[in-house]
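here's a sequence, model it:
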Amino acid sequence: MVTGATGNIGRCLVGRLLADGAAVRALTRDPARAALPDGAEVLRADLTGSADLAPLLAGADALFLNLAAGGGQAVTALVDAAIAAGVRRIVLNSSMAVTDTAADDSNHIARMHADVERTVRDSGLEWTFVRGSNYSTNTLAWAPSIRATGVVREAHPGAQGTPVHEADLADVAAVALLDRSGAHLRQAYRVTGPEVLTTAQQVAEIGRAIGRQTQVEQISEEAAAEAMAGPHLPLEAARELVRLFGTMVDAPAFPISDAVERVTGRPGRTYAEWARDHVADFS
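Below you'll find the predicted structure:
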């Protein structure tokens, strides 16, 4: 079963699992608009509600759990439902911000994901964590300004990252979900892209992909935080993130990992590939 099935990672994961011959149950709030691949069993589910979730998991032996599908409270309910339904394994979409040290209490993203990891560990079920670095899809937030003016406004154009393609995260998760050897049990994979790029370099890659001039305009940290904040990201948490990006000007927060190649047998996709895959979003 795949939660967050219509999200960036979930949609890729459903397709990958079906291609591998797996039976897939995909959860979404609106099956009529899901447009998921033929072959998936698409079920309506609002994970933020109070309904019993165990029937949704009946017959499933593995669960892909994405915090974005319903938040921390939904995770607890889903884990409890998985235990009740006899699910054997959980593969959790987590974050590379989690370090398994006291530092996990120091910022919003690490704290949120570390809490969920503890819930999954304490469940007694088999588990694998896919700790992604900075998602390439986060840069879709630049799409409106690139379409309008070709200009991206950020506080730290020189901040370095290791952007990871959502398809690579899905591929790692698929291997863990379908594993019958036990090789991926109790593993916390730190998954990055294959290269270090600054914010300005990522913007330039998008420009090359769409065939237009693009550039970065530097703005204040407060202006960047206010632009980033929203219903799912409080302003103070956005300020924490912007300050964190400032520390990445000298070095990326997450060193390059070979997890994609070790788990899937092939190198990770570059940001340039990601930009070409998303030309329609920026054009």
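
from now on I want contacts and neighbour counts done on CA atoms only, so please keep to that.
Will do.

residue 168: neighbouring residues, count only.
25 (other C-alpha atoms under 10 Å).

got the contact list for the helix or strand where it lies?
Using DSSP states H and E, residue 168 sits within helix 166-178. For helix 166-178, contacts defined as C-alpha atoms under 8 Å, 6 or more residues apart in numbering pick out 8-10, 12-13, 16-17, 62-64, 89-91, 93, 128, 130, 132, 135-137, 184-185, 191, 260, 263-264, 268-269.

neighbours around residue 99, how many?
Residue 99 has 14 nearby residues by other C-alpha under 10 Å.

tell me the secondary structure at the residue nearest to it when sequence neighbours are not counted.
Once flanking residues are discounted, residue 99 sits nearest to residue 110: 7.8 Å by C-alpha to C-alpha, 6 or more residues apart in numbering. Here residue 110 is helix, with the state taken from DSSP: H, G, I helix; E, B strand; the rest coil.

thinking again about what came up before, mark which of the contacts of helix 166-178 are buried, thanks.
For those, a burial check counting by 16 or more other C-alpha atoms under 10 Å picks out 8-10, 12-13, 16-17, 62-64, 89-91, 93, 128, 130, 132, 135-137, 184-185, 191, 260, 263-264, 268-269.

where strands are concerned, which of those residues count?
62, 63, 64, 89, 90, 91, 93, 128, 130, 132, 191 (DSSP state E).

ok, now which ones touch the fourth one?
So that's residue 89. 61, 62, 63, 125, 126, 127, 177.

now with 6 Å?
Residue 89 is in contact with 62, 125, 126, 127, counting by C-alpha atoms under 6 Å, 6 or more residues apart in numbering.

equivalent analysis for the second one, please.
Residue 63 makes contacts with 1, 90, as judged by C-alpha under 6 Å, 6+ apart.

and it, how close does it get to residue 42?
14 Å (C-alpha to C-alpha, to the nearest Å).

on that earlier part again, closest one to residue 206 out of the ones in strands among the buried ones among the contacts of helix 166-178, please.
Residue 206 lies nearest to residue 132 out of these, by C-alpha to C-alpha, at 21.2 Å.

what strand or helix carries the closest residue to residue 152 other than its chain neighbours?
Spatial nearest neighbour of residue 152, chain neighbours left out: residue 216 (4.7 Å); criterion: C-alpha to C-alpha, 6+ apart. Under DSSP H and E, the secondary-structure element containing residue 216 is strand 215-218.

does anything pack onto that strand? Which helices or strands?
On a contact count with 3 or more C-alpha pairs under 6 Å, 6 or more residues apart in numbering; DSSP states H and E, strand 215-218 meets strand 151-154.

figure out how far the helix or strand hosting residue 280 is from the centre of its chain.
With secondary structure defined by DSSP H and E, residue 280 is part of helix 279-282. The chain centroid and the centroid of helix 279-282 are separated by 19 Å under C-alpha atoms, centre = their mean, to the nearest Å.

structure for this one too, so we can compare:
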Amino acid sequence: MFVVIGATGIVGREVISHLVAAGAPVTAVTRDRDAVLPSGVVVAQGDPARPHLPADVWKGAEAVLLSSRGALDSATAILAAAADHGVERVVVVSAATVEFPAGEPRFMAGFRALEAAAQSSGMVWTALRCSDFAANTLAWAPQLRAGDVVRGAYRDAATSPIHERDIAAVAVRALTEDGHGNRSYVLTGPRSLTQPDKVRILGEVTGRDLSFLELTPDQVRAAMTAQGLPEDIPARLLGSLADYARVPGPTTTTVADLLDRPAQDFAAWVTDHAAAFTR
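You can find the predicted model right below:
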């Protein structure tokens, strides 16, 4: 049995799909009472932000994926409980900023604490240090459904965005195979892109003439908070972008090395999610 914590998140859903396709039994932990997941998946209601999950979550479990930003403060207790119930292996979805610092120190510290919780759990651990998710681009969807201009700060900020399916594929390898124990992997997409690069590719894939308009960080922060978003969200975004405008984020070949195929590029991600940007 494989336990997926953060089951309805971007990575969690993909991991569950991979495991189910391989015929593996899965328990999905989610806050969502009405979560729609593949047939045969056992859904356990639980809040990853709370240190105590229902004990029956761990029944027969051999490995656990922890993929929930909400669990950063509760990870130590959750993983200690998993180990106490005989779970042997843990994979945590972390951030490349642990190894390549960018953004506000408090956010990096959260991921370092997550990895420390895995390392001290007594289980065999693997940390996936991910670059920015290509799926973060969905934040532009409302703008592109309304028009042809993306407005944002730090136009020259460059990262190598990663497709969630690649993260999931590596996670499943680490959950189910030997050879990944007590290791950390920096996972990125295959190519570094600035924000205008991403907008250009969005336009090419969707057949639209799109452009990027640079705003000041204060303008972006004000727009985000006016939408009711908590302060942490613009702080996390703008802090990272400011640093990536000075020094591009990392680009690694780790996905290709582990999966024996190229990492999926940003155009492939846009193709998979093009409907989200349709007017």
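
which position in structure 2 pairs with residue 168 of structure 1?
When structure 2 is aligned by TM-score structural alignment, residue 168 of structure 1 is paired with residue 166.

please tell me how far residue 189 of structure 2 sits from residue 148 of structure 2.
25 Å.

which of those two has more neighbours?
Under the neighbour definition other C-alpha under 10 Å, residue 189 of structure 2 and residue 148 were set side by side, and residue 189 has more, 31 against 16.

my read: the more buried one touches residue 158, true?
No: using C-alpha atoms under 6 Å as the test, residue 189 of structure 2 is too far from residue 158 to be in contact (11.9 Å).

now do the buried residues in stretch 137-156 of structure 2.
In terms of neighbour count (16+ other C-alpha under 10 Å), stretch 137-156 of structure 2 has its buried residues at 137-138, 140-141, 144, 148-156.

between these, which is nearest residue 216 of structure 2?
residue 153 (5.5 Å).

OK, contacts around the residue mapped onto that closest one from structure 1?
The alignment partner of residue 153 of structure 2 in structure 1, by TM-score structural alignment, is residue 155. With C-alpha under 6 Å, 6+ apart as the criterion, the residues that contact residue 155 of structure 1 are 218, 219, 220, 221, 224.

shared with structure 2, which of these?
Of the contacts of residue 155 of structure 1, the ones still in contact in structure 2 (both residues aligned by TM-score structural alignment, their matches' C-alpha atoms under 6 Å) are 218, 219, 220, 221.

any of those buried? List them.
residue 221.

which one in structure 2 is aligned with residue 19 of structure 1?
In structure 2, residue 19 of structure 1 lands on residue 21 (TM-score structural alignment).

kindly apply the preceding question to residue 269 of structure 1 instead.
Residue 269 of structure 1 maps onto residue 264 in structure 2, by TM-score structural alignment.

ditto for residue 141 of structure 1
Aligned partner of residue 141 of structure 1 by TM-score structural alignment: residue 139.

gap between its match and residue 233 of structure 2?
From residue 139 of structure 2 over to residue 233 of structure 2 (counting by C-alpha to C-alpha), the distance is 11 Å.

ok, now residue 130 of structure 2?
18 Å.

please apply the same query to residue 188 of structure 2.
22 Å.

what does residue 121 of structure 2 give?
From residue 121 of structure 2 to residue 233 of structure 2 the distance is 29 Å (C-alpha to C-alpha).

those two: which has the busier surroundings?
Neighbour count, other C-alpha under 10 Å: between residue 121 of structure 2 and residue 233, residue 121 has more, with 23 against 12.

tell me which residue of structure 1 matches up with the more buried one.
By TM-score structural alignment, residue 121 of structure 2 lines up with residue 123.

do you know how far that match is from residue 96 of structure 1?
21 Å.

residues contacting the counterpart of residue 94 of structure 2 in structure 1?
Residue 94 of structure 2 maps onto residue 94 in structure 1, with residues paired by TM-score structural alignment. For residue 94 of structure 1, the contacting residues are 113, 130, 131, by C-alpha under 6 Å, 6+ apart.

identify the residue spatially nearest to residue 94 of structure 1, adjacent ones excluded.
In space, residue 94 of structure 1 is closest to residue 131, 4.6 Å off (C-alpha to C-alpha, 6+ apart).

try residue 37 of structure 1
Per C-alpha to C-alpha, 6+ apart, closest to residue 37 of structure 1 is residue 15, 6.5 Å.

okay, now the one you found: neighbour count?
For residue 15 of structure 1, the count of nearby residues is 22 (other C-alpha under 10 Å).

in contact with the counterpart of residue 245 of structure 1 in structure 2, which residues?
Matched by TM-score structural alignment, residue 245 of structure 1 corresponds to residue 241 in structure 2. Residue 241 of structure 2 sits next to residue 157 when contact means C-alpha under 6 Å, 6+ apart.

what strand or helix carries residue 241 of structure 2?
Counting by DSSP H and E, residue 241 of structure 2 is found in helix 232-246.

what does residue 27 of structure 2 give?
Per DSSP H and E: residue 27 of structure 2 is located in strand 26-30.

where does whichever helix or strand comes after that strand sit relative to the chain's centre, distance-wise?
Later in the chain than strand 26-30 of structure 2, the nearest helix or strand by DSSP H and E is strand 42-45. In this view, strand 42-45 of structure 2 has its centroid 21 Å away from the chain centroid, taken as C-alpha atoms, centre = their mean.

residues in structure 1 aligned with strand 42-45 of structure 2?
Going by TM-score structural alignment: strand 42-45 of structure 2 matches residues 41-44.

buried residues in the matching stretch?
So, applying 16+ other C-alpha under 10 Å, buried residues of stretch 41-44 of structure 1: residue 42.

check the mean deviation of that stretch from structure 2.
Superposed on structure 2, stretch 41-44 of structure 1 shows a mean distance to its aligned partners of 1.8 Å (mean C-alpha distance after the TM-score superposition for structure 1).

list the contacts of that stretch.
25, 26, 27, 28, 29, 31.

again, but for stretch 262-277 of structure 2
141, 144, 145, 189, 190, 255, 256.

kindly state which residue of structure 1 is aligned to the fifth one.
Under the alignment defined by TM-score structural alignment, residue 190 of structure 2 corresponds to residue 194 in structure 1.

who's in contact with its match?
With contact set as C-alpha under 6 Å, 6+ apart, residue 194 of structure 1 has these partners: residue 268.

how does it look with 8 Å?
Going by C-alpha under 8 Å, 6+ apart, residue 194 of structure 1 touches 162, 164, 256, 257, 258, 267, 268, 269, 270.

ok, residue 120 of structure 1 next?
79, 90, 127.
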